[in-house]
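**Student:** only geometry, no sequence info:
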């Protein structure tokens, strides 16, 4: 994502802000690859927000501009059907359970109209990593928001939380929903599965051997 056209893909809108922040660290430690730095930052952010400990290994080799993939390989938040999510994630080797586990990261952060076009947080505590994405998805009544932006949903009661069309597919698709229900009831199970699938995601395309050191970091607030 350092290069055009990938940096400008619609699904990457707003990520330039994060890249610039991490570039400051890269300037201090030029020996680390961008791939290692970005994945390490992801592991640290999840853990510092109260999420699970995720195994991490170093050794990613950065690509060049000529390696940029065509647009359309990332999830489209506006697609309300489970088929689209499967089309994207099955190609990367993920199953239904892993797709639902990854989406639990929506417990953190929010959407910004000047970036993705969507607006609002998924949960009332967007700086804390929990299983709240699932409990909110199942526990609230969601209605289409009436506004000038792209189609999205808001909770009927407070109108302060939002869900994307692709999020709603997690509750309407039978196979996805059963995992949403599991994670809504059992945060420990969600943390365990999320840690495994996030390591898998962060190591896609990497040829680590058995001797590659595995790191586990302690959060600073532990």
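**Tutor:** Sure thing, it's come through. Just so it is clear, the structure is predicted and the values come from calculations on it, not from any experiment.

**Student:** alpha carbons only for contacts and neighbour counts from here, please
**Tutor:** Noted.

**Student:** and residue 171, what does it touch?
**Tutor:** For residue 171, the contact set (CA atoms under 8 Å, 6 or more residues apart in numbering) comprises 137-138, 177, 180.

**Student:** Distance check, residue 25 against residue 38.
**Tutor:** Separation of residue 25 from residue 38 (CA to CA, to the nearest Å): 10 Å.

**Student:** Between these two, which has more neighbouring residues?
**Tutor:** residue 38 (18 against 12; other CA atoms under 10 Å).

**Student:** Quick check: which element contains the more buried one?
**Tutor:** Here residue 38 sits within helix 34-48, counting by DSSP states H and E.

**Student:** List the buried residues for the helix or strand hosting residue 88?
**Tutor:** Secondary structure from DSSP H and E places residue 88 in helix 82-90. Within helix 82-90, the residues that count as buried by 16 or more other CA atoms under 10 Å are 82, 84-86, 88-89.

**Student:** cool, and stretch 170-179?
**Tutor:** Buried-residue list, stretch 170-179, by 16+ other CA under 10 Å: 170-171, 176-179.

**Student:** start to end distance for it?
**Tutor:** Counting by CA to CA, the terminal residues of stretch 170-179 are separated by 9 Å.

**Student:** I'd like to know which of the buried residues of stretch 170-179 are part of helices.
**Tutor:** 170-171, 176-179 (DSSP state H).

**Student:** Surely residue 163 is in contact with residue 154?
**Tutor:** Yes - counting by CA atoms under 8 Å, residue 163 touches residue 154, with 6.3 Å between them.

**Student:** what about stretch 24-44, how long is it end to end?
**Tutor:** 16 Å.

**Student:** about what we covered before: and the helix holding residue 38, what does it pack onto?
**Tutor:** Applying 3 or more CA pairs under 8 Å, 6 or more residues apart in numbering; DSSP states H and E, one finds that helix 34-48 contacts helix 15-28.

**Student:** Output the contacting helices and strands for the helix it packs on.
**Tutor:** Where contact means 3+ CA pairs under 8 Å, 6+ apart, helix 15-28 is packed against helix 34-48.

**Student:** hold the first one in mind and look at this next one:
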């Protein structure tokens, strides 16, 4: 009788090696779920609570001067100036202005001074939750937070937060602190000219000043001041009041 042949059983791979892909997948999905949950909580809290500090403030070596002020106590000229200078379609879009982004890309491709196409909503998302500077990662996070604040906060809250966290001078944050710094009075009584000059400072607050401005800042501030009346007349601030 022929001896029975013995088959060699395949060696099982260690359980640890089989589970690595699953572990990585669980970690990735867990990290994504955790980030989504944390971001939702952040946005929901700041829907009602004043933003206490931002990354920009935290790393500002010039100190922090700020005074949170409800939108109801900020002169309407200021919100109108912000719309005129930064985002004329603020009340019309849902966080992103495709036309402004496309125009900015075309201008930048031609060279010269780099200009962005960010809306007030995008700037608010960046200022509150993220850091300054570019990069695709930050832009992606900015887009996510923009979607959230548009959905959870609404336009009025977005403008209120924007006008309170935007840098208005060296170590100065918010239009209330900016108005006191430059004009020696509260933001509850800003003329179109004062509001226009404050809005002109917002893109480069460390290099521009709203008091006795010169050059581009003066011209831009005057142009914004003139457009404040257009914003009021055309109802471009209708989502706020």
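**Tutor:** Looks like it arrived, so ask away. Remember, it's a predicted structure, so these values are computed and weren't measured experimentally.

**Student:** Next, the TM-score between them, please.
**Tutor:** In this superposition the chains share a TM-score of 0.28, using TM-score structural alignment, normalised by the length of the first structure; 106 aligned residues with a CA RMSD of 5.8 Å.

**Student:** Now distance to residue 187 of the first structure too, for the buried residues of stretch 170-179 of the first structure, in a markdown table please.
**Tutor:** What follows is these, written out as a markdown table (distance: CA to CA, whole Å):
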| residue | distance to residue 187 of the first structure |
| --- | --- |
| 170 | 17 |
| 171 | 18 |
| 176 | 17 |
| 177 | 16 |
| 178 | 15 |
| 179 | 12 |
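
**Student:** which helices and strands sit right next to the helix or strand encompassing residue 134 of the first structure?
**Tutor:** Taking DSSP H and E as the definition, one finds residue 134 of the first structure inside helix 132-139. When contacts are defined as 3+ CA pairs under 8 Å, 6+ apart, helix 132-139 of the first structure sits against helix 165-172, helix 174-185.

**Student:** could those helices go into a markdown table alongside distance to residue 196 of the first structure?
**Tutor:** Formatted as a markdown table, those follow (distance: least, CA to CA, whole Å):
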| stretch | distance to residue 196 of the first structure |
| --- | --- |
| helix 165-172 | 20 |
| helix 174-185 | 14 |
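
**Student:** Any idea which of those gets closest to residue 43 of the first structure?
**Tutor:** Checking those against residue 43 of the first structure by CA to CA gives helix 174-185 as the closest, at 20.2 Å.

**Student:** List of residues touching the closest one?
**Tutor:** Residues contacting helix 174-185 of the first structure (CA under 8 Å, 6+ apart): 82, 96-97, 100-101, 131-132, 134-135, 138, 169-171, 189-190.

**Student:** Next SSE downstream of the helix or strand where residue 142 of the second structure lies?
**Tutor:** Following DSSP H and E, one finds residue 142 of the second structure within helix 136-152. Using DSSP H and E, the helix or strand that follows helix 136-152 of the second structure in sequence is helix 155-165.

**Student:** for that next one, packing partners?
**Tutor:** Against helix 155-165 of the second structure (3+ CA pairs under 8 Å, 6+ apart) you get helix 120-129, helix 175-183.

**Student:** so the helix or strand in which residue 193 of the first structure is found versus helix 34-48, what angle?
**Tutor:** Using DSSP H and E, residue 193 of the first structure sits within helix 187-202. Counting by axes from the mean of the first three to the mean of the last three CA atoms, to 10 degrees, helix 187-202 of the first structure lies at 170 degrees to helix 34-48.

**Student:** biggest helix in the second structure by residues?
**Tutor:** helix 15-46.

**Student:** List the buried residues in the helix or strand just after that helix.
**Tutor:** Following helix 15-46 of the second structure in sequence order, the next helix or strand is helix 55-58 (DSSP H and E). Neighbour-count burial for helix 55-58 of the second structure flags 56-57 (criterion: 16+ other CA under 10 Å).

**Student:** what helices or strands is the following helix or strand past helix 55-58 of the second structure leaning on?
**Tutor:** Next in sequence after helix 55-58 of the second structure, counting helices and strands by DSSP H and E, comes strand 65-66. With contacts defined as 3+ CA pairs under 8 Å, 6+ apart, strand 65-66 of the second structure has these neighbours: strand 172-173, helix 175-183.

**Student:** With distance to residue 198 of the second structure and mean neighbour count as extra columns, can I get these in a markdown table?
**Tutor:** Listed next are these as a markdown table, based on distance: least, CA to CA, whole Å; neighbours: other CA atoms under 10 Å:
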| stretch | distance to residue 198 of the second structure | mean neighbour count |
| --- | --- | --- |
| strand 172-173 | 12 | 24 |
| helix 175-183 | 7 | 22 |
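
**Student:** Redo the ones you listed as TSV? Include distance to residue 200 of the second structure.
**Tutor:** Output for these, formatted as TSV (distance: least, CA to CA, whole Å):
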stretch	distance to residue 200 of the second structure
strand 172-173	15
helix 175-183	12
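
**Student:** So which of those is nearest residue 20 of the second structure?
**Tutor:** That would be strand 172-173 among those, by CA to CA, at 47.9 Å.

**Student:** excluding its backbone neighbours, what's nearest residue 163 of the first structure?
**Tutor:** residue 153 (5.0 Å; CA to CA, 6 or more residues apart in numbering).

**Student:** neighbours around the one you found, how many?
**Tutor:** 22.
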